[in-house]
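Chemist: sequence and predicted model, in that order:
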Amino acid sequence: MPIKFAVSLLPLCLLLCSAAPLPACAAVEHAPVTAAFLKAERIAVPGKLVKAARILDAGGEHILVVSMRTGASTADNATPGDDEERYELFASLYARKANRWAREWLIEEVNDCPIIDSSANFFPKYITITDLDQNGIAEVTVPYKYFCNGGVDSSTLKVIMRQGAQKFAARGQTLVGTGDRRFGGELVFDPSLSRKENAVFKAHLQFIRDKVYIER
């Protein structure tokens, strides 16, 4: 483990795990990192950095990078000169392998929407790192929405959770309007979330979705 990472997390790990050696610590710990840190570690950031964190869990040392890139549409009917019609959302988890960082997984969404109204964004406050099932492996939850339509309409909303190779999701629409004139708000969970062992994940996805699905 790199010394600079061990120094920052060792006190927390020792506090939670008493006198156990660092590799045996099962607690999931995380701390924010800056764009300068990512550059020093030679981790590329596509577009603008939204959120980044160092994570220590039973699987070792990880870096979470969430970013967004905007640009001109690549569609055939795009209007020349409009530089914000294509939105690319990225969330990646890297693991340290010897002296390099290797990407473990990638969440990627592209919203290429020329001519009509478009937007996309993450909800940084609700990008979470947890250990809900207490197995020592971090879960990363990433909520985001995107819009491609004319006039007032709901956005597509996704809340994605990754725990290693496992992926869980809550998908639907944001809720728009007030009083009797409300529409959207649909929600569909992945079928795997109906299993008893995944109940804690489903509850967390529902919690995050409920925090972000109302358009304000």
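Modeler: Received, thanks.
Chemist: use CA for all of it now, contacts and neighbours both
Modeler: Will do.
Chemist: what segments of the protein are helices?
Modeler: 3-17, 35-40, 199-212 (DSSP state H).
Chemist: mind listing what the residue nearest the centre of the chain touches?
Modeler: By C-alpha atoms, centre = their mean, the chain has its centre lying nearest to residue 142, at 2.7 Å. Residues in contact with residue 142 (C-alpha atoms under 8 Å, 6 or more residues apart in numbering) are 91, 122, 123, 126, 127, 128, 159, 160, 161.
Chemist: put this beside the first:
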Amino acid sequence: MPLKHRWLNASLAMGSLLLLSACDQRNFETLPPIPVEQLEVLGVQTPIKSVHFRDRDGEGLLVLSRSDGQAVDAESEQEVDKVVLKATLYGRGAASDVFKPRWQIEQETTCSGLDLDVDFYTDVSDVGDLNKDGVAEVTVASHSFCGGGIDPHDIAIEMREGQASYTITGQSLITPAGEEPVGGEREDSASLKNASQVLRDHMDAVWQQVYKRPWSEASPPVDDDPDDEAE
């Protein structure tokens, strides 16, 4: 009988260790940042932000990058300004493995002879585990504008969880002095409308944080000729 009890206790102890190990593997955690030099090895030339983490699928690395250049307009055949934003999620199974792309979101904006303002909202573009299921949710938010006045920016917010994607697209809300507000409309994807409450609440919170931001917070205007104001 004593031998039987010892075997039973050992089995229970082993089962507990396996259970704890399984729980640990499901936990989401943020890891120390990857050095910029290692990001360049991945082909990222101008990283804006990166988030290093581990979830149930292994080690992950979100990298936001931007490139500025020129393009040729297909209709006018004239050169236009071009900005390309890329959000890439890399992954690897072990620290000794090489990071490989899992998916990429690319946004290209061209603009001819007008003000071009394109960038990520880096403060709300992040990675977390909202529903505590061990699978990371990756949120990427950006804005774009091509115009000659104070008009709404186009806003794009996308969240990915594994293979699932949820989006909000719309325009920022502009309230000129003494005039009626302009913009502020949004459209939620069908997948977001059918998502769990915690995911819908998160996406709405991100939208609420960015859609009322004035022009100056999206991208401070540059005063090309300060003497004009003095005159």
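Modeler: Perfect, thanks for sending it. Just so you know, these numbers come straight off a predicted model, no measurement behind them.
Chemist: just the TM-score for the two chains, thanks.
Modeler: Laid over one another, the chains give 0.80 as their TM-score (TM-score structural alignment, normalised by the length of the first structure), with 192 aligned residues with a C-alpha RMSD of 2.3 Å.
Chemist: on that earlier part again, can you give me the distance of the equivalent of the residue nearest to the centre of the first structure over in the second structure to residue 64 of the second structure?
Modeler: Here residue 142 of the first structure is matched to residue 140 in the second structure, going by TM-score structural alignment. Between residue 140 of the second structure and residue 64 of the second structure the computed distance is 9 Å (C-alpha to C-alpha, to the nearest Å).
Chemist: where do the strands sit along the first structure?
Modeler: 29-32, 48-57, 60-71, 86-97, 100-112, 117-122, 128-130, 139-149, 156-163, 166-173, 175-178, 181-184, 187-189 (DSSP state E).
Chemist: grab the nearest non-local neighbour of residue 103 of the first structure.
Modeler: residue 94 (4.2 Å; C-alpha to C-alpha, 6 or more residues apart in numbering).
Chemist: still on that earlier bit, shared neighbours, residue 140 and residue 64 of the second structure?
Modeler: Common neighbours of residue 140 of the second structure and residue 64 (C-alpha under 8 Å, 6+ apart) are 87, 120.
Chemist: so how many other residues sit close to the residue lying closest to residue 208 of the first structure once chain neighbours are set aside?
Modeler: Once flanking residues are discounted, residue 208 of the first structure sits nearest to residue 126: 6.6 Å by C-alpha to C-alpha, 6+ apart. Neighbourhood size, residue 126 of the first structure [other C-alpha atoms under 10 Å]: 17.
Chemist: now residue 212 of the second structure
Modeler: 17.
Chemist: distance of the aligned residue in the second structure for residue 93 of the first structure from residue 104 of the second structure?
Modeler: Residue pairing (TM-score structural alignment): residue 93 of the first structure is matched to residue 89 of the second structure. From residue 89 of the second structure across to residue 104 of the second structure, the span is 6 Å (C-alpha to C-alpha).
Chemist: more neighbours, the two?
Modeler: With neighbours defined as other C-alpha under 10 Å, residue 89 of the second structure and residue 104 compare such that residue 89 has more, 22 against 14.
Chemist: now list the buried members of the contacts of residue 142 of the first structure.
Modeler: Among those, those classed as buried by 16 or more other C-alpha atoms under 10 Å are 91, 122, 123, 126, 127, 159, 160, 161.
Chemist: no more questions from me, cheers.
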